[in-house]
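**Q** Structure for the following, please:
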Amino acid sequence: MDIVIKVLSTLVAIEFLFIMYLETLATSSDRTSKTFNFTKKELSSDKIKLLMKNQGIYNGLIGLVILYAAFISDNGQELLIINMIYIVLVALYGAYSSSNISIFFKQGTLALITLLILVFS
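**A** Below is the predicted model:
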């Protein structure tokens, strides 16, 4: 697999592992509040904490699957394409459902670039 694809994929994985950190370990931090546009009071709610931690596990697993695909799997390129499509679609949905286009650019741009390089290389 091309070094550029491995580097970009690793950056996408790090992004999702960072999101997992925010959602599971730093749930009510200033950074999480700013990133997800919630007040610290909202983030201190037990129900919101539970939802954030659950979502964080999903994001962490996405990051781990990307690393597995990039460095271990015999079908890495195929797995990366599937994951990058998934990330782009989720970012589009997030931007649409929240009426906040910046979500797409924050979460989907690097995955979209990686996807385009994967498809056209």
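
**Q** Please count neighbours and contacts with C-alpha atoms only from this point.
**A** Noted.

**Q** roughly how far apart are the closest residue to Phe104 other than its chain neighbours and Asn75?
**A** Closest residue in space to Phe104, ignoring its immediate chain neighbours: Ala91 at 4.6 Å, by CA to CA, 6 or more residues apart in numbering. For Ala91, the distance to Asn75 equals 24 Å [CA to CA, to the nearest Å].

**Q** Secondary structure element for the residue nearest to Phe104, which one?
**A** helix 76-98 (DSSP states H and E).

**Q** buried stuff in that helix?
**A** 76-77, 79-81, 83-85, 87-88, 90-92, 94-95 (16 or more other CA atoms under 10 Å).

**Q** Equivalent analysis for stretch 43-55, please.
**A** Those would be 43, 49, 52-53, for stretch 43-55 by 16+ other CA under 10 Å.

**Q** what does that stretch contact?
**A** With contacts defined as CA atoms under 8 Å, 6 or more residues apart in numbering, stretch 43-55 is touched by 20, 23-25, 27-28, 33, 42.

**Q** Adding distance to Leu116, write those residues out as TSV.
**A** Formatted as TSV, those follow (distance: CA to CA, whole Å):
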residue	distance to Leu116
Met20	25
Glu23	29
Thr24	31
Leu25	33
Thr27	33
Ser28	35
Ser33	32
Glu42	38
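
**Q** Here is a second sequence; please produce its structure as well for comparison:
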Amino acid sequence: MNLLIIALSTLVALEFFFIMYLETFATKSSRTAKTFSMSKDDLANEKINTLLKNQGIYNGLIGVGIFYLLIFTQNYNGGLLAIMFYIILVALYGAFSSGNKAIFFKQGSLAVIVAVLLLIQMMM
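**A** The predicted structure follows:
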């Protein structure tokens, strides 16, 4: 089960690095517009562009935190569980605040699976 947790946690980290890429480096791309249901005109707005870039850094740091725990700590379960709960809460907030429930499934599904696996492993 430990290997499965590591593999899925790595996928979560990579997902957040991809989100960072869209928000920070490909801010004005058609892929970013489609992903976030925004128009290219919205993305051309400098204020929105700055907000997305800032948010992208936060998302990238979530990925860094996951990799840090997996690589540099021996007992990563508690820290990893905290990050997964954070991701789940953020995904829930995003889904309900935007009215787009798909956000939760896109952003939070893997985190839910990892959290459940971690809780099972911690109870054993």
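
**Q** thinking again about what came up before, the helix holding Ala91 of structure 1 vs structure 2, average offset?
**A** With mean CA distance after the TM-score superposition for structure 1, helix 76-98 of structure 1 departs from structure 2 by a mean of 0.5 Å once superposed.

**Q** list the helices and strands the next helix or strand after that helix packs on?
**A** Scanning forward in sequence from helix 76-98 of structure 1 by DSSP H and E, the next helix or strand is helix 102-120. Where contact means 3 or more CA pairs under 8 Å, 6 or more residues apart in numbering; DSSP states H and E, helix 102-120 of structure 1 is packed against helix 3-24, helix 76-98.

**Q** Relative to Gly63 of structure 1, which of the ones you listed is closest?
**A** For those, the distance to Gly63 of structure 1 is smallest for helix 3-24, at 4.0 Å, taking CA to CA.

**Q** which residues are contacting the closest one?
**A** Here helix 3-24 of structure 1 makes contact (CA under 8 Å, 6+ apart) with 29, 31-32, 49, 52-60, 62-64, 66-67, 70-71, 80, 110-111, 114, 117-118.

**Q** what do you get for stretch 72-83 of structure 1?
**A** Contacts for stretch 72-83 of structure 1 (CA under 8 Å, 6+ apart): 1, 9, 62, 66, 68-70, 115, 118-119.

**Q** Would you mind checking those residues for buried ones?
**A** 9, 62, 66, 68-70, 115, 118.

**Q** Between all of those, which two are separated the most?
**A** Checking these with CA to CA, the most distant pair is Ile62 and Leu118, at 17.5 Å.

**Q** which residue lines up with Ser98 of structure 2 in structure 1?
**A** Structural alignment (TM-score structural alignment) places Ser98 of structure 2 against Ser98 in structure 1.

**Q** how much space between its match and Ser45 of structure 1?
**A** Distance, Ser98 of structure 1 to Ser45 of structure 1, by CA to CA: 21 Å.
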